[in-house]
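Peer 1: can you look at this prediction? I've put the sequence above it.
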Amino acid sequence: MAVRELRLWPDPVLSQVCDPVDPADPELGALIGDLFDTLYAAGGRGLAAPQIAVLHRVFVVDVTWKEGARDPRVFINPVLEKAHGEAATMDEQCLSIPDLPMPVTRPQTLRLTWDAQDGTRMSGTFDGILARCIQHELDHLNGTVIFDHQSPEDRAALEARYAA
């Protein structure tokens, strides 16, 4: 496995919609290993394949490793079935837009289906920081970044700060 170069905004790959991937693809295991290696090396909590220039519908998350034991999770071909619950606004950070946290409003609970590495179709309900991280990474698979969650005025100001 390897630490890969992170793509930084405004790299066009970050605005592209990713394609489904076959869980039986023999190269998928190496990609997932590289995603985790890159995630941990960069100090993040989630990382999607397009952030390392791979346009596959795959992301990894580990929201606990900084405070305790690792809890690595892999999501292949995820589909958001339902986002519900009260929406909450929190500052989010993105490894592809470093050092620029910005507020993002998201539902606090979601239901997701995805493929496991063995091809089994999974389903689960997530809440709290894990739900937020999953939604953030799912955005990446759909060509969306946290700038896209801002009002036009706030986005312009944040992009100007980022470019400085």
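Peer 2: The structure has been received and is ready for your questions. Here the structure is a predicted model, which means the values were calculated and not measured.

Peer 1: hey, let's count contacts and neighbours off CA atoms from now on
Peer 2: Will do.

Peer 1: which element is the residue nearest the centre of the chain on?
Peer 2: Among the residues of the chain, Glu137 comes closest to the average C-alpha position under C-alpha atoms, centre = their mean, at 1.7 Å. Per DSSP states H and E, Glu137 falls inside helix 128-141.

Peer 1: so what touches that helix?
Peer 2: For helix 128-141, contacts defined as C-alpha atoms under 8 Å, 6 or more residues apart in numbering pick out 14-18, 45-51, 55-59, 61, 63, 78, 106-110, 145-146.

Peer 1: just the buried members of those?
Peer 2: 14-15, 17-18, 45-51, 55-59, 61, 63, 78, 106-110, 145-146 (16 or more other C-alpha atoms under 10 Å).

Peer 1: just those residues: which are in strands?
Peer 2: Within the buried ones among the contacts of helix 128-141, residues falling in strands by DSSP state E are Gly46, Leu47, Ala48, Val58, Phe59, Val61, Pro78, Arg106, Pro107, Gln108, Thr109, Leu110.

Peer 1: put this next to the first one:
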Amino acid sequence: MIREVLQYPDPRLAVECEDITEITDEIRQLAADMAETMYRQDGIGLAAPQVGEHCRLIVVDVSGPEKREALMTFVNPRLELTGEKIDSEEGCLSVPGGYRATLTRSDTVRLTARDLDGNEVCMDADGLLAVCLQHEVDHLKGTLFIDHISRLKRTLYDSRVKKMQKNAPRPMPTAAARTRTGAR
């Protein structure tokens, strides 16, 4: 099932997630929904809080967005930054307007997590996968990539978001709402 991807400045994106204590059928379904949503949005990663669930679950597939051949799902992922610092241009499905910025990330990481069968996963990642993992694990801490940019760039972006929200089409009020407000 395709899920709605929350958009900044939704406050639910800033909530730190809880560990998953038991891998249930509901968690497996959430992971499947997240993967389907990520692919539909042409993303390469998605974290549970981006679809309104505050648990430590991420899906990534850096073979995409075209190929979709290497889906990985991680429960309760933890990262150890093991490499040199590199500059990486990032965007995010939860950051509207196609905004991208250059961040400094580690070029290699060590990930420890569980898979959907409860098996322990320990892997080293580099390049795009390392950057993607850092980006998605940040979401689990309630952090968006725009939280890492300079104050000036953030202020400019926030102004852009306010303008987009102001110019967004507004839904027509329902008959009940028109009656309550006195609108006709």
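Peer 2: Perfect, I can see it now. Being a predicted model, the structure only gives us computed values, none of them experimental.

Peer 1: on that earlier part again, can I get the ones in strands among the buried ones among the contacts of helix 128-141 of structure 1 in TSV with distance to Leu95 of structure 1?
Peer 2: As requested, these are exported to TSV (distance: C-alpha to C-alpha, whole Å):
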residue	distance to Leu95 of structure 1
Gly46	9
Leu47	8
Ala48	10
Val58	16
Phe59	13
Val61	13
Pro78	20
Arg106	19
Pro107	22
Gln108	22
Thr109	23
Leu110	23
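
Peer 1: so which of the residues you listed is the closest to Ala156 of structure 1?
Peer 2: Nearest to Ala156 of structure 1 among those is Arg106, at 20.9 Å by C-alpha to C-alpha.

Peer 1: enumerate every residue touching the closest one.
Peer 2: Ala87, Ala88, Thr89, Arg132, Gln135.

Peer 1: mind doing that once more with 7 Å?
Peer 2: By C-alpha atoms under 7 Å, 6 or more residues apart in numbering, the residues touching Arg106 of structure 1 are Ala87, Ala88, Thr89, Arg132.

Peer 1: tell me which residues touch the first one, please.
Peer 2: In this structure, Ala87 of structure 1 makes contact with Thr105, Arg106, Pro107, Gln108, judged by C-alpha under 7 Å, 6+ apart.

Peer 1: relative to Ala157 of structure 1, which of those is nearest.
Peer 2: Thr105 (18.1 Å).

Peer 1: list the residues that contact the closest residue to the closest one other than its chain neighbours.
Peer 2: Distances taken as C-alpha to C-alpha, 6 or more residues apart in numbering place Thr89 nearest to Thr105 of structure 1, at 4.0 Å, with adjacent residues excluded. Contacts of Thr89 of structure 1 were listed using C-alpha under 7 Å, 6+ apart, and they are Pro103, Val104, Thr105, Arg106.

Peer 1: so which of those hold up in structure 2?
Peer 2: Here is what carries over to structure 2 from the contacts of Thr89 of structure 1, by both residues aligned by TM-score structural alignment, their matches' C-alpha atoms under 7 Å: Pro103, Val104, Thr105, Arg106.

Peer 1: quick check: the second one vs Ser151 of structure 1, distance?
Peer 2: In this structure, Val104 of structure 1 and Ser151 of structure 1 are separated by 11 Å, where distance is defined by C-alpha to C-alpha, to the nearest Å.

Peer 1: who has more neighbours out of these two?
Peer 2: Val104 (19 against 10; other C-alpha atoms under 10 Å).

Peer 1: would you say the more buried one is within a strand?
Peer 2: Yes: assignment of Val104 of structure 1 by DSSP: H, G, I helix; E, B strand; the rest coil places it within a strand.

Peer 1: pretty sure it contacts His149?
Peer 2: Yes: Val104 of structure 1 is in contact with His149 according to C-alpha atoms under 7 Å; the separation is 6.2 Å.

Peer 1: still on that earlier bit, reformat the contacts of Arg106 of structure 1 as CSV; add secondary structure and distance to Tyr162 of structure 1.
Peer 2: CSV is the format used below for those (DSSP: H, G, I helix; E, B strand; the rest coil; distance: C-alpha to C-alpha, whole Å):
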residue, secondary structure, distance to Tyr162 of structure 1
Ala87, strand, 27
Ala88, strand, 24
Thr89, strand, 21
Arg132, helix, 23
